[in-house]
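Colleague: curious how this folds, go ahead:
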Amino acid sequence: MPYTAFRLFSSLPSELRLTIWQYAVRPIHGGRGGIQNFSIFYNNHVMDEGSEALHRRLPCWGTEGLRYYTAAVSTAKATNRSAYLWDAGLWTACWESRMVMMDSFEMSHWNETRRHLDEYWEGVTWYYATELGRRERSEFAVPTTAPALQHGGEDWELVVRPSHDAFKLDLASLETLLPRSHYDHHWGSLQLDNIFQDLPFSSIFRGCALVRNIILEFDSSWNRDWPEREDDFCELANELSPRGFVANLITEIVENKSDYFIWLIDRGKHQSIHEGGEQKIFYDLDSEFVETMPEHDEYWHEEQSAAYFIRKLNQLGEDHWTLSYNPDFELDADPWRYCLIERIGILGYRGE
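Modeller: Have a look, this model is predicted:
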């Protein structure tokens, strides 16, 4: 029977109604995290229609001076399958469902945190005089959510959990990022650490935890035409390509000890959940993706696989950092710092 035909829901006992609403909330326990999609555009780029409601300017310094990028969340239903849309209707269905959402995501706690932070920053004159301070006052005021959106004429909150969810960057937007000057045409000009600390979903100035999990969609074309010299990580990082972007993100993690973890979605890989295991599981509106355990040696040598890409990337990176960047590697207090496999993982479709 279609759910729209159930007219007696309001007549159910309140305890049963609350239980049903609670079951409708997206999974937030058991090691599961949502996948939240976003794009980063060069400021002059025209974003998708509808994304203006959810965007943030990202200041970034380069040789041309201060310029801005824009992090945006598209509201186009066909392309945006983010997990925060899972329970959007619970904000607008009725008073009970909204209260269940408020309780599940501890909104009272975060609203109180926001109030205390507002009081604190009001006393910091230098901060409120800056562009960043003005932006924080007017945009993305709720620490764990983006602004209220309109759905059928009613407001609902876009709720994410920065330290538990994973944030999937649309690689198609990367081509708009680089300025077309001769002097500043490289990934390093993006200052990736600053960008990922100031996404639309979170800000340390609003009391949020930093984003930890970043998802990219792997493509088998990344395994073609590797640099001829096995120690030439720099050549790879200079590529204006998605895998060049990955190499630069790895550089940010290793050299600046940034606390990010990169996940590559390999759509050619299916992964079951191991009983009693501690695999990471992320989901969007359509699918679940499970941390793969590439136990079989042949998977690391399949040239169409994300595991093969990670193995090649690790070879280049180890040679680059342990021999060139850090000649005293054996004396390093953290020998695993340069092992890229510890910082990048694979997600496959959930199988049976």
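
Colleague: could you use CA atoms for every contact and neighbour count after this?
Modeller: Will do.

Colleague: now the strands for the stretch 201-350 of the chain?
Modeller: 213-217, 261-271, 281-283, 288-291, 344-350 (DSSP state E, counting those that start in this stretch).

Colleague: TSV for these, including distance to residue 228?
Modeller: Below are these laid out as TSV (distance: least, Cα to Cα, whole Å):
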stretch	distance to residue 228
strand 213-217	25
strand 261-271	24
strand 281-283	36
strand 288-291	31
strand 344-350	23
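
Colleague: who wins for proximity to residue 20 among these?
Modeller: The stretch from these with the least distance to residue 20 (Cα to Cα) is strand 281-283; that distance is 21.0 Å.

Colleague: list the helices and strands the closest one packs on?
Modeller: On a contact count with 3 or more Cα pairs under 8 Å, 6 or more residues apart in numbering; DSSP states H and E, strand 281-283 meets strand 32-42, strand 288-291.

Colleague: ok, 10 Å please
Modeller: Contacts defined by 3 or more Cα pairs under 10 Å, 6 or more residues apart in numbering; DSSP states H and E place strand 281-283 against strand 32-42, strand 166-169, strand 288-291, strand 344-350.

Colleague: so what touches the third one?
Modeller: For strand 288-291, the surrounding residues in contact (Cα atoms under 10 Å, 6 or more residues apart in numbering) are 32-35, 263-267, 269-273, 278-283, 345-351.

Colleague: before we go on, could you also do this sequence so I can check it against the first one:
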Amino acid sequence: MNPPPRNTPPKIGAHRPTLKTTLTFSSFPKLPVELRLKIWKDACLPRTTTEHGLHYVTIKIVEEDGEDEDFENMVTFDPHLEGYDDEFEVESDDTAYVTLQAMKCYQVPPNKVKANASAHHSNGSAYLWDAGLWTACKESRMAIAEYLDLSGWIKLRNQPVDETLPAWYDKAFPSTLIPHPQDKTWRPIVIPSRDIFCIIPSSVRSLPKSLYSMKLLTPFIATKSFTIRESWAIALKFDSSWNKRFPSDVFKLYRERSPRGLLANWIQGFHDEVYPVPSLWIIDDSVVWVACPGQQFEIIYRDCNGGYVEIKWCATRSDTTSSTKGAVTDFMTSFGILLDDLDEPYIPFETKKIVKLLVRTENQLPAIVEEVSGSNDETEDDTEEDLSDGSGHTSNYCSMNGDESVEEGDS
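Modeller: Take a look at the predicted model:
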């Protein structure tokens, strides 16, 4: 069930094919079968413990009939459900279920990429990486199926349950999204326990305001079996309009039918640690950023347009020459002022520690190592939190115009 081993971990700047790459090799069918299969496998999306997928999706609410006396339309009574015991479920009035649907599978012609950049990036989902392999020919389908070890996964699924060993639903199993209605000939493959799912803006307004209503139904590939994931990674794409006309009252923010309003409502789920809920991410495609000296990025998320890494909110920059923070950090500062429960004496609630930030690897600025000079506006705890690079070292990157200076000044 493991992908083919790789000799070295991926580098942030490592080249990967993108949607812009156009290659033609008319003599490919004349190559030996063994060589063709090797080429097909090399074309597969890297799937390792350090390389995860980033997918763009719409969310479909699962309709249940609460008055159904036979429970035929109730998710937890479905005979194909495995690995989920509702007797251990914490009851909530908001409990509901969702499924994920892929966006339409299309590609902007290379000569139109710059003129139609928004369309080009609208669906660069990682699940498209292997779409050509699934639809090209029998040989390519054999290659991708072998690469994913689908026969091994299905064998594991069919084995009797051994309580001493992890079952399929306890592993990073391959799942499928609902294909777009115009793309019914293939099944987009994802790894729900590892990948990040970015919700497209057009579907945001129809989403529930409670994360407890976002329990994800994840089918096991090539079967009717499915399980329920309460913890999965949800992302929203940042837009600079989020900083415009920012409300001064948190209840006004809750009432907004906007991505930031929805995010504010979702954050409330983290005040109660009883319920397992999805993790929340904000993706910024354009912000430039800096890394702390010696910082290592263990996980890289990929779509068809490039790689992404998680950074701290203090690591963004407004441009390539300024030390001021990027617009996405300005948003999180204003957002946190309204939502943070700093009056709690024991466990203060800090939004920026709940919502994670994902940025493009290609937007990293060159490292400039300088002596740490802590900002007078930051507390000792703030400095330790923001400046640490994970190895015990500190950097002055996050001390420049410290994140907390704004919050403290407004408190």
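
Colleague: need the helices and strands packed on strand 281-283 of the first structure in TSV (columns: mean neighbour count and distance to residue 98 of the first structure).
Modeller: As requested, those are arranged in TSV below (neighbours: other Cα atoms under 10 Å; distance: least, Cα to Cα, whole Å):
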stretch	mean neighbour count	distance to residue 98 of the first structure
strand 32-42	24	20
strand 166-169	24	24
strand 288-291	23	26
strand 344-350	22	31
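
Colleague: the strands in the stretch 101-250 of the second structure, which residues?
Modeller: Taking DSSP E, counting those that start in this stretch as the test, the strands found in the stretch 101-250 of the second structure are 175-176, 189-190, 196-199, 215-219, 226-229, 233-237.

Colleague: by contact count, what packs against the fourth one?
Modeller: Right, the one you point to is strand 215-219 of the second structure. By 3+ Cα pairs under 10 Å, 6+ apart, strand 215-219 of the second structure packs against strand 51-61, strand 97-102, strand 175-176, strand 226-229.

Colleague: which ones are touching residue 265 of the second structure?
Modeller: 208-211, 250-251, 253-256, 259, 339.

Colleague: buried ones from those residues, can you make that a PyMOL selection?
Modeller: Only the buried entries of the contacts of residue 265 of the second structure go into this PyMOL selection, using 16 or more other Cα atoms under 10 Å:
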select buried, resi 208+209+210+211+253+254+259+339
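
Colleague: from the contacts of residue 265 of the second structure, which land in helices?
Modeller: If you go by DSSP state H, the contacts of residue 265 of the second structure have 250-251, 253-255, 259, 339 in helices.

Colleague: so which of the residues you listed comes closest to residue 231 of the second structure?
Modeller: Distance to residue 231 of the second structure across those (Cα to Cα) is lowest for residue 259, with 20.2 Å.

Colleague: the closest one -> the first structure?
Modeller: Using TM-score structural alignment, the equivalent of residue 259 of the second structure in the first structure is residue 242.

Colleague: distance check, that match against residue 118 of the first structure.
Modeller: For residue 242 of the first structure, the distance to residue 118 of the first structure equals 39 Å [Cα to Cα, to the nearest Å].

Colleague: cool, residue 41 of the first structure as well?
Modeller: 29 Å.

Colleague: the helices in the stretch 1-150 of the second structure, which residues?
Modeller: If you assign secondary structure with DSSP state H, counting those that start in this stretch, the helices in the stretch 1-150 of the second structure sit at 33-42, 117-122, 131-136, 138-147, 150-158.

Colleague: export those to JSON lines and tack on mean neighbour count and distance to residue 94 of the second structure?
Modeller: JSON lines is the format used below for those (neighbours: other Cα under 10 Å; distance: least, Cα to Cα, whole Å):
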{"stretch": "helix 33-42", "mean neighbour count": "14", "distance to residue 94 of the second structure": "44"}
{"stretch": "helix 117-122", "mean neighbour count": "15", "distance to residue 94 of the second structure": "31"}
{"stretch": "helix 131-136", "mean neighbour count": "16", "distance to residue 94 of the second structure": "36"}
{"stretch": "helix 138-147", "mean neighbour count": "18", "distance to residue 94 of the second structure": "39"}
{"stretch": "helix 150-158", "mean neighbour count": "14", "distance to residue 94 of the second structure": "31"}
